[in-house]
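Asks: I need the structure of the sequence given here:
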Amino acid sequence: MTVSPESTTEQELLDFLHSRTKKVWQEDADLFASGGLSSLFAMEIVVHLEKRYGVSVRGKDLRLDNFRTVRSMASLVRRLQGAYGDAGE
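Replies: The predicted model follows:
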């Protein structure tokens, strides 16, 4: 079985969250509504995404909705990576 890049991103983010919070998360769980994350931890997630995936999260991308779930964070990463790929062409 081949693992898609999408599922790899989601799994890495789930592993990161688990290592930092000691909780098991689902891809579509609302991380903020559950009381699991603080605004300070949200900034830690931004730094993690930037370092781990080589993206820059700025301006309009710093909306809470982009960080509400693992699925939304993975989507943001893929979109930003695509934007960088397009800019280099």
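Asks: drop to CA atoms for contacts and neighbour counts, all remaining ones
Replies: OK.
Asks: Please spell out which residues along the helix or strand containing residue 10 are buried.
Replies: Residue 10 is part of helix 5-21, with elements assigned from DSSP states H and E. Using 16 or more other C-alpha atoms under 10 Å as the test for burial, helix 5-21 gives 9-11, 13-15, 17.
Asks: Now the second one, please; I'll put the structures next to each other:
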Amino acid sequence: MRLDKYLKVSRIIKRRTVAKEACENGRVIINGKVAKPSTDIKEGDIIEIQYATKTLKARILNIAEHVRKDDAKAMYEILVGEEDTDEEE
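Replies: So this is what the prediction gives:
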């Protein structure tokens, strides 16, 4: 699955366009490397997102095309950062 789509489906970032912009601006890192929106992600990858004042680091646990809002948090495990991921930039 594409990185920008995963960020939206998992609700780490609310909108795919915002996820795409974050990737294009170099604020999303996958396994230590800056990632493009089209980067393929897989289970076990570590995502790091740099917001203005904080960093969110999470491990991908599950990849699914469609998920209910209640099940979205089961797609990843927060390693560093806030539990509230519904922030917009």
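Asks: care to give me the TM-score?
Replies: TM-score of the superposed chains, computed with TM-score structural alignment, normalised by the length of the first structure, equals 0.27; 48 aligned residues with a C-alpha RMSD of 4.8 Å.
Asks: Out of the buried residues of helix 5-21 of the first structure, flag the one nearest to residue 39 of the first structure.
Replies: Distance to residue 39 of the first structure, by C-alpha to C-alpha, is smallest for residue 17 among those, at 14.3 Å.
Asks: distance of that closest one from residue 87 of the first structure?
Replies: Between residue 17 of the first structure and residue 87 of the first structure the computed distance is 31 Å (C-alpha to C-alpha, to the nearest Å).
Asks: ok, residue 14 of the first structure touching residue 73?
Replies: No: with contact defined as C-alpha atoms under 8 Å, residue 14 of the first structure and residue 73 do not form a contacting pair (10.6 Å).
Asks: closest to residue 77 of the first structure among the buried residues of helix 5-21 of the first structure?
Replies: Each of those was checked against residue 77 of the first structure using C-alpha to C-alpha; the closest is residue 9, at 8.5 Å.
Asks: I figured residue 74 of the first structure hits residue 11, correct?
Replies: No: assessed by C-alpha under 8 Å, residue 74 of the first structure is found out of contact with residue 11, at 9.5 Å.
Asks: which helices and strands does the one helix or strand residue 8 of the second structure maps to pack with?
Replies: Per DSSP H and E, residue 8 of the second structure falls inside helix 3-9. Using 3 or more C-alpha pairs under 8 Å, 6 or more residues apart in numbering; DSSP states H and E as the contact test, the elements touching helix 3-9 of the second structure are helix 16-24.
Asks: re earlier: so, if you compare the buried residues of helix 5-21 of the first structure, which one comes nearest to residue 53 of the first structure?
Replies: Nearest member of those to residue 53 of the first structure, counting by C-alpha to C-alpha, is residue 9, at 9.2 Å.
Asks: Next up, the contacts around the closest residue to that closest one other than its chain neighbours.
Replies: Leaving out its chain neighbours, the residue that sits closest to residue 9 of the first structure by C-alpha to C-alpha, 6 or more residues apart in numbering is residue 74, at 6.0 Å. Residues counted as contacts of residue 74 of the first structure (C-alpha atoms under 8 Å, 6 or more residues apart in numbering) are 6, 9-10, 13.
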